[in-house]
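> Just the structure for this:
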Amino acid sequence: MLDIKWIREAPEALDAALARRGAAPASAAILKIDEERRAHIAALQEAQEKRNAASKEIGKAKAAKDEALASSLMSAVAELKTFIQDGETRERELDEALTDALSTIPNVPLDDVPDGPDETANVEHHQFGEKRILDFEPKEHFDLGEAMGTMDFERAAKLSGSRFVILKGQLARMERALGQFMLDLHTGEHGYTEVSPPLLVRDEAMYGTGQLPKFAEDLFRTTDGRWLIPTAEVSLTNLVLGEIVEDKQLPMRLTALTPCFRSEAGSAGRDVRGMLRQHQFSKVELVSITAPETSLEEHERMLSCAEEVLKRLGLHYRVVTLCTGDMGFGSRKTYDIEVWLPGQKAYREISSCSVCGDFQARRMNTRVRNPDGKGTRFVHTLNGSGVAVGRALIAVMETYQNADGSISVPDALKPYMGGLERIG
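I've put the predicted structure just below:
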């Protein structure tokens, strides 16, 4: 959520930022609600002052035995009381209207984010490694998995419908190995604290990280009103919901390996085959809570932590800076890591690392106490995939495939695979 004080002071800056994102201006509508709310609050304060003054005069009038004046003042106080009570209801309505309006406004991009309407305007930042050259026609992951009998979409569809998969045997073990390898790397070498968080959360948590109200259709909701997390970012970031943290606690670096659940409502027809876009998938999430002045440095650090996963696995990838039209709702700047898939002959996103500034902190009302102990300020939050386990499995399968349909095990995974050299 953006700061209403900033919008009052620089409405043209808000509209310019929205234009960069391809969105319509919003400052006039927001300021109209804000001005009505502020005028209403001022009227309530004035009425309260009049009521207090009249109440004092009633006592004086009674002391002077001026019953006519006392009666007149009591009638005025009663009217003011009714006005104030009704006005407090209206104040709550205006508060909610302003909050609702602000809740739908995306974050302001940083100045160095490239402008553009969609992914075609993303800018390559750098690459790692080389594309593996195979002396045979590479297969896609679903052809490899189905041929091995370890990847079953048909039975998954019988159980759950489309966009689900069943992994079996050595392939299921490799998926588990990938998740464990990532967790060990991030906790053992990168300084993240492992968390096993809830997978079901309340409205407040989804609102805090920006999934609600705008993206409700992309989520799964239970019959008791809770939500299945679309990413562990929701649970991890909201660990500080409504809190004031001490400066010495920051940066707070958290990681979790969890199932994630997405309805993919906005991606009908995309990536129907295979397990690139599933309703349920596993992901290792990275979240940082920082002081405002260190968040940009933390963003670069988070990216390097996610990259290290792919480097250790020997996977070729590139990093791109997302343009304004392709960034997420709560992000100020996002790096995507796109891994090369030989079977698809294409780069596909395997991690997004975003710095959100105080956008989520304002929604969560999470602050850090100033180092001098005087006053507080909103924390900054960051999140990134470290990385998507299913897509890492796809990349390993397609990169390390052999002509006979087997898959060599990357060196980094061998300790987690009981020393196996290949599967299939």
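
> going forward, measure contacts and count neighbours with C-alpha atoms only.
Noted.

> Quick check: buried residues in stretch 407-420?
Buried residues in stretch 407-420, counted by 16 or more other C-alpha atoms under 10 Å: I407, S408, V409, P410, A412, L413, K414, Y416, M417.

> before we go on, could you also do this sequence so I can check it against the first one:
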Amino acid sequence: MLDINLLRRDLDTVVAALNRRTPAQTFLDVPRYQALEAERKTLQTQTESLQAQRNSLSKQIGQLKAKKENTDALMAQVGEIGDGMRQCTERLDALQAELHSLLMHLPNLPDPSVPDGTDEHGNAELRRWNPDGQGPRAFDFPVRDHVALGEPLGLDFELGARLSGSRFTFLRGPVARLHRALAQFMLDMHTQKHGYTECYTPYIVNREVLEGTGQLPKFRDDMFWVSRGGDEQQAEQYLISTSEITLTNAVRGQILDAAELPLMFTAHSPCFRSEAGSAGRDTRGLIRQHQFDKVEMVQIVAPEHSMAALDAMTAHAEAVLQALELPYRVMVLCAGDMGFGAVRTHDLEVWVPAQNTYREISSCSNMGAFQARRMQARYKTAQGKNEFVHTLNGSGLAVGRTLVALLENHQQADGSIAIPAALRPWLGGVERIAAPGDPV
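All right, here's what the predicted structure looks like:
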């Protein structure tokens, strides 16, 4: 959430920054905001004036009572002033609620370092990496996609659809083991090499938790809503779309000591997304699912360290891809392609041979104080002042998409999959996996 004082001090700058994302009126009805703000100022002035009048009359009443003189007329005036103050307060509360709702729908402002652009075509490449230092692997046999490679290994889209509908998948046998190994490998790398604390978090959260990280109110249709059988009074709850939600909200409502920062959390969890608006996109395979697994990274830092933390988090995600010998590139997203709460985002895009293109596998974002202000998450500075922390999150990595990339990039002519050396300890040392019954 943006600081309301920023709008009050420099509305033109806020509008200009919003315009970098998309036309500002998409987010902010400026005339409506100005009307609400003007009425708020008027009512606050009236309230302060009425309070001063009541204080003056109360003092006079005290003096008259000390002289044992009649105070009925003044008491009547105080009553009328009280009625006026109550009316002002009620209207002020309504105005504040409307202003708060307006703020909750405003996205974060892009950092000045973010390139201009309206969609992915405005993103800029920072760097790319290949195992051999040259380019993605050149195959001397026809490339198969992960569906053709995975089905003999236990990737079952038909059963997933029978059980739960489209965009759900059932894994069994070698591919299920590979999926598990990838998640454990990522967790161990982030905890043992990168300094994150492993967490296990709830998969169901309350509405206010999603408001804290910015999924609500704007993205309600992208969430899966849940209810408890027979409990009609249950609070509004949702399945998490990422463990960023729970990890970041771990500091909700807290005032941290500066010495505690940075906090670095990681978790492996399923993610549930309705994929509203994605009809017809990536209908084949694992790229876009209603349920998928992800290893998430979250950092809670002091404001002056957040951009350096973004670079470090990006490097942590890159280290996973490098260890798995997967070609990728790093993109900085343009203003129009960034997520709702980000001030700057780095996307990692892995090479997918069957599609002959790069696809997103991790998104690392600096959210500034945007989420912290919504969560009221602060820290005490060395000067004893309470300030909002900065929050960051990133995929380290999306497990299903990593499985896709590993199957396709390490496929062999016979349909087996070569296992990168770094991953083998999590698979009992095997160097290659194949369909049950096939020679390895």
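
> Put one on top of the other, what's the TM-score?
Superposed pair, TM-score by TM-score structural alignment, normalised by the length of structure 1: 0.96. Supporting alignment: 420 aligned residues with a C-alpha RMSD of 1.4 Å.

> still on that earlier bit, ok, which pair from the buried residues of stretch 407-420 of structure 1 is furthest apart?
Using C-alpha to C-alpha, the buried residues of stretch 407-420 of structure 1 reach their maximum pairwise distance at I407 and Y416, which is 15.4 Å.

> Helix or strand: which one has the aligned partner of V387 of structure 1 in structure 2?
Per TM-score structural alignment, the equivalent position to V387 of structure 1 in structure 2 is L397. Using DSSP states H and E, L397 of structure 2 maps to strand 390-398.

> Just give me the mean distance for that strand relative to structure 1.
Strand 390-398 of structure 2, aligned to structure 1 and superposed, deviates on average by 0.6 Å (mean C-alpha distance after the TM-score superposition for structure 1).

> How far away from the center of its chain is that strand?
Here the centre of strand 390-398 of structure 2 is set off from its chain's centre by 8 Å, with C-alpha atoms, centre = their mean, to the nearest Å.

> Report all helices and strands that it contacts.
Helices and strands touching strand 390-398 of structure 2, as assessed by 3 or more C-alpha pairs under 8 Å, 6 or more residues apart in numbering; DSSP states H and E, comprise helix 244-248, strand 291-301, helix 306-323, strand 357-366, helix 370-375.

> can you do 6 Å?
Applying 3 or more C-alpha pairs under 6 Å, 6 or more residues apart in numbering; DSSP states H and E, we find strand 390-398 of structure 2 packed against strand 291-301, strand 357-366.

> The ones you listed: which one's closest to A335 of structure 2?
Among these, strand 357-366 comes nearest to A335 of structure 2, with 12.6 Å by C-alpha to C-alpha.

> what's the closest one in contact with?
Strand 357-366 of structure 2 is contacted from outside by 342-352, 392-395, 397-398, using C-alpha atoms under 6 Å, 6 or more residues apart in numbering.

> go on, stretch 155-165 of structure 2?
Contacts for stretch 155-165 of structure 2 (C-alpha under 6 Å, 6+ apart): F168, T169, F170, L171.

> For those, give me JSON lines that also has distance to D257 of structure 2, secondary structure and neighbour count.
Output for the contacts of stretch 155-165 of structure 2, formatted as JSON lines (distance: C-alpha to C-alpha, whole Å; DSSP: H, G, I helix; E, B strand; the rest coil; neighbours: other C-alpha atoms under 10 Å):
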{"residue": "F168", "distance to D257 of structure 2": "43", "secondary structure": "coil", "neighbour count": "21"}
{"residue": "T169", "distance to D257 of structure 2": "44", "secondary structure": "coil", "neighbour count": "22"}
{"residue": "F170", "distance to D257 of structure 2": "45", "secondary structure": "strand", "neighbour count": "16"}
{"residue": "L171", "distance to D257 of structure 2": "45", "secondary structure": "strand", "neighbour count": "19"}
